[in-house]
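Participant: all I have is the shape, not the residue letters:
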């Protein structure tokens, strides 16, 4: 670990521990604030925001305080840990927890809010664990865009290296603040300059189509064309993932050293993740009482399908996040909700299925952004990716 390259001119001497008191205390405080921000936004506006850069900047500001305790935050890897904590708390609280538990409440089943909360909390933990095991594999290469991760890393490095890049960062921040104040989605504008051209191009075409159709007095969504497109694209993504999983090993541990983990490691992680999702789905079915609304064969199908939907959702959402920087978490849950309706599940099990599926993906994608940030800060493939805490 000592002396490894990390960014331009930065060396990794001793990577800080997440359990270091200074980092741990700041992470707890910022995680609480990040969760509050995420909850406020998702409830009032319907979206959550990426707070990772805010966390990094907060650590940078604290590091400038001339007190020995705060000097620990000058380490760019400490800043990476801080931005990871606040970002993870924001998306987990908003997208993975409060959004799914709103489903049983809106269905008039408030007694199922607590069981759903426990289920989606466990699903979120499994989700993040699977990402840890599958990041920088042939399925989710660290070299892919993961745009918010690039933005966070470049922000940290710009401040550390100062000079022209730091000035340009301030100019960009000014443009973003002014644009957002006037209702212009400058955050989306920034992502489009970092993300994959094809993914964001498709996003732009979709936005134009919905805008034009609305101006003409009809909503294209009512004809289920967008739903069909999502289902079709999701099926193709799943087929691509399946082909990758069943691809023969090349006899080398990590594909000629190109990736941190091998295909076999990736298969093992996904298999264990699926089993974990099955266990949580069984518990959710038992605690929520939905087992009473289905026959034994249909209950078994529900459990198997719920676990499949959970793991498939995170893979589809992860693919989208990797290329575009956006993850259609609830839109993907809608895909499996429609498929569940086709299978013939009753109303309440369908609601539980949608919430369970929606909980997987956001934590997966957000954590990948932070991994990408750390990957860049450690000099891309020049440094070891995984560090213990």
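Facilitator: On my side now, so go ahead. From a predicted model like this one, the values you see are computed outputs, not experimental measurements.
Participant: rest of the way, CA atoms for contacts and neighbours
Facilitator: Will do.
Participant: give me the buried positions along stretch 341-353.
Facilitator: Neighbour-count burial for stretch 341-353, counted by 16 or more other C-alpha atoms under 10 Å, picks out 345, 348, 349, 350, 351, 352, 353.
Participant: so the fourth one versus residue 286, what's the distance?
Facilitator: With distances defined as C-alpha to C-alpha, to the nearest Å, the gap from residue 350 to residue 286 amounts to 15 Å.
Participant: returning to that earlier point: tell me the two of the buried residues of stretch 341-353 that are most distant?
Facilitator: Pairwise distances across the buried residues of stretch 341-353 (C-alpha to C-alpha) peak at 10.7 Å, for the pair 345 and 352.
Participant: look up how far residue 313 lies from the residue lying closest to residue 335 once chain neighbours are set aside.
Facilitator: Among residues not flanking residue 335 along the chain, residue 231 sits closest, at 5.8 Å (C-alpha to C-alpha, 6 or more residues apart in numbering). Distance of residue 231 to residue 313, computed by C-alpha to C-alpha: 11 Å.
Participant: also this one, for the comparison:
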């Protein structure tokens, strides 16, 4: 991905740009604090709302939605109230803290907390729910902390696409500035709502105008191949573990590519100009994260009683493998989220579950493993979206000191939202489970554990890991072709693949004809499409919450 912003040419269209910017002179002198009493109280309120939304959606519909736009709209509306107390929310950076809190609570409550604890419960081990909740909570907090440490490095640059982040920033800026940009965003939002109502994944359409073209093309091809494989090949490639094998191969090569970047010698004075975090920060962040994951896995294994079910050697190997699965899972999820705006968190957890089965772990160990792995990734991706939005609103890195302070305040807001989500899940999970309300993917994990596996699965995984590794290697660390191709293969949504390719074709034609101005317009329209689709999904899903 290009690190140099938009140049208005074909090459830039292939790379994706950095999105909208704010000039330095418009930045406030001091970033608002997440611990400001007014902001703190509102953040807790929206975090409670976000956690409830996340729990309802994932148990009744099987998905959780990005509520960043909702949080931004709440802050914007509050700022319009005719009271002096609410004037502080007119600042875009205050609004950024509000949307950070609500989105963090939504994804953490649904994906990182309730989903993991549902696995041991469905397996008939309700006594393991609290140990799993403890392990998932530590993994959740570590997940967000790692992206805070390594955001704006060569692997996860602030100039990376992170499409939902751009969409949120555009919505906030449009409300603040008004004018032509606001109208463009409104038009895009209307188009997103209408398209979503007609069954067109307009959020994906918007992403195709913002993200990396090479990566998104492979993503689209993967979506189409998965959806139409029975028609094209006469078989369902998922039954032969094609997506899983390709993701394993691509993931291992991606891990090697990341290690090579970390260990590569830097040119003095060069990286500091481009990034606020160095390769040393990247290595330290991942290293400290791995240590915490090891400690959390040890706690989970001891509290979960695994020592009585496995030999000492297998017990130690489980701890190491669980920590490795957690950090690799979040890296795969993060790379997919950065380039495509989608992340395969459910699928990556399933991959490590299958690998754990091949290693011969007992059912209880497998349940804790898949829950622990599933807890990592969603918060990593979601917080990166929020940090991207904040980076744009803070002037796209023009003032590094201001940027770092703002990032710190977002991290505090995110952690507060996580603590709210942990408390809510701990209080209400019994109510959901008593009504047989679980994230649907939990039933998939439990059915997989009960079914067992054999060496034929291992052969499939090994066979398809080879092309996955080759594709990832040929694309290089910047394009992440293997990761995105595998992401598409893991999702059965072929119309989204067609939508991606059509959107990319429109984008390339527009950029070739209108240059930089055309790409800028597509950024705003694309953000509108994503916002419209998100709003439609949110309100339509919420209206259906009473129906199981």
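Facilitator: In hand now; what should we look at? Since the structure is predicted, the reported quantities are computational estimates derived from the model, not experimental observations.
Participant: TM between them?
Facilitator: Once superposed, the chains reach a TM-score of 0.94 (TM-score structural alignment, normalised by the length of structure 1), with 384 aligned residues with a C-alpha RMSD of 1.8 Å.
Participant: the longest helix along structure 2 corresponds to what range in structure 1?
Facilitator: Longest helix of structure 2, by residue count under DSSP state H: helix 494-543. Aligned by TM-score structural alignment, helix 494-543 of structure 2 falls on no residue of structure 1.
Participant: equivalent analysis for stretch 154-162 of structure 2, please.
Facilitator: So stretch 154-162 of structure 2 sits over residues 138-146 in structure 1, by TM-score structural alignment.
Participant: would you mind finding the match for residue 26 of structure 1 in structure 2?
Facilitator: Using TM-score structural alignment, residue 26 of structure 1 pairs with residue 42 in structure 2.
Participant: repeat that for residue 83 of structure 1.
Facilitator: Structural alignment (TM-score structural alignment) places residue 83 of structure 1 against residue 99 in structure 2.
Participant: neighbours around its match, how many?
Facilitator: Neighbour count of residue 99 of structure 2, defined by other C-alpha atoms under 10 Å: 32.
Participant: what comes into contact with stretch 157-165 of structure 1?
Facilitator: Stretch 157-165 of structure 1 is contacted by residues 7, 76, 166, 169, 377 when judged by C-alpha atoms under 8 Å, 6 or more residues apart in numbering.
Participant: what range in structure 2 does it sit on?
Facilitator: Under TM-score structural alignment, the match for stretch 157-165 of structure 1 is residues 173-181.
Participant: buried residues in the matching stretch?
Facilitator: Buried residues in stretch 173-181 of structure 2 (16+ other C-alpha under 10 Å): 173, 174, 175, 181.
Participant: end to end, how far does that stretch reach?
Facilitator: From its first residue to its last, stretch 173-181 of structure 2 covers 9 Å (C-alpha to C-alpha).
Participant: please apply the same query to stretch 60-68 of structure 1.
Facilitator: 14 Å.
Participant: and stretch 184-199 of structure 1, by the same measure?
Facilitator: Across stretch 184-199 of structure 1, first to last residue, C-alpha to C-alpha, it's 21 Å.
Participant: which residues are contacting it?
Facilitator: Contacts for stretch 184-199 of structure 1 (C-alpha under 8 Å, 6+ apart): 145-148, 150-151, 175-176, 179-180, 200, 320, 323-325.
Participant: same check, this time on stretch 276-289 of structure 1
Facilitator: 112, 115-116, 119, 122-123, 126, 291, 303-304, 306-307, 310-311.
Participant: the closest residue to residue 442 of structure 2 other than its chain neighbours: neighbour count?
Facilitator: In space, and not counting its chain neighbours, residue 442 of structure 2 is closest to residue 119: 5.4 Å by C-alpha to C-alpha, 6+ apart. Around residue 119 of structure 2 there are 30 other residues, counting by other C-alpha under 10 Å.
Participant: now do the one 3 residues further on
Facilitator: Burial measure for residue 122 of structure 2: 18 neighbouring residues, criterion other C-alpha under 10 Å.
Participant: what do you get for residue 150 of structure 1?
Facilitator: By other C-alpha under 10 Å, 23 other residues sit near residue 150 of structure 1.
Participant: same question, the one 3 residues further on
Facilitator: Residues lying near residue 153 of structure 1 (other C-alpha under 10 Å) number 26.
Participant: that one belongs to a strand?
Facilitator: No. Using DSSP: H, G, I helix; E, B strand; the rest coil, the assignment for residue 153 of structure 1 is helix, not a strand.
Participant: wait, it sits on residue 373?
Facilitator: Yes. Assessed by C-alpha atoms under 8 Å, residue 153 of structure 1 is found in contact with residue 373 at 4.7 Å.
Participant: mind listing the shared neighbours of these two?
Facilitator: What both residue 153 of structure 1 and residue 373 touch, as defined by C-alpha under 8 Å, 6+ apart, is an empty set.
Participant: counterpart of residue 285 of structure 2 in structure 1?
Facilitator: Using TM-score structural alignment, residue 285 of structure 2 lines up with residue 269 in structure 1.
Participant: ditto for residue 333 of structure 2
Facilitator: By TM-score structural alignment, residue 333 of structure 2 lines up with residue 317.
Participant: contact partners for that match?
Facilitator: Taking C-alpha under 8 Å, 6+ apart, we find residue 317 of structure 1 in contact with 327, 328, 329, 332, 361, 362, 365.
Participant: now the host helix or strand of it: buried residues?
Facilitator: Assigned by DSSP states H and E, residue 317 of structure 1 belongs to helix 296-324. By neighbour count on 16+ other C-alpha under 10 Å, the buried set for helix 296-324 of structure 1 is 299, 302-324.
Participant: what residue of structure 2 matches up with residue 199 of structure 1?
Facilitator: Using TM-score structural alignment, the partner of residue 199 of structure 1 in structure 2 is residue 215.
Participant: the match of residue 83 of structure 1 contacts residue 66, doesn't it?
Facilitator: No. Between residue 99 of structure 2 and residue 66 there is no contact under C-alpha under 8 Å: 10.0 Å.
Participant: name the residue closest to the centre of structure 2, please.
Facilitator: residue 381 (2.7 Å; C-alpha atoms, centre = their mean).
Participant: let me see the contact set for the alignment partner in structure 1 of that one.
Facilitator: Counting by TM-score structural alignment, residue 381 of structure 2 corresponds to residue 365 in structure 1. Contact analysis of residue 365 of structure 1 by C-alpha under 8 Å, 6+ apart lists 314, 317, 318, 321, 322, 327.
Participant: contacting residues around residue 414 of structure 2?
Facilitator: Residue 414 of structure 2 touches 100, 101, 104, 105, 144, 383, counting by C-alpha under 8 Å, 6+ apart.
Participant: just say helix, strand or coil for the third one.
Facilitator: Secondary structure, three-state DSSP: residue 104 of structure 2 is helix.
Participant: ok, it touching residue 383?
Facilitator: Yes. Between residue 104 of structure 2 and residue 383 there is a contact at 6.9 Å, judged by C-alpha under 8 Å.
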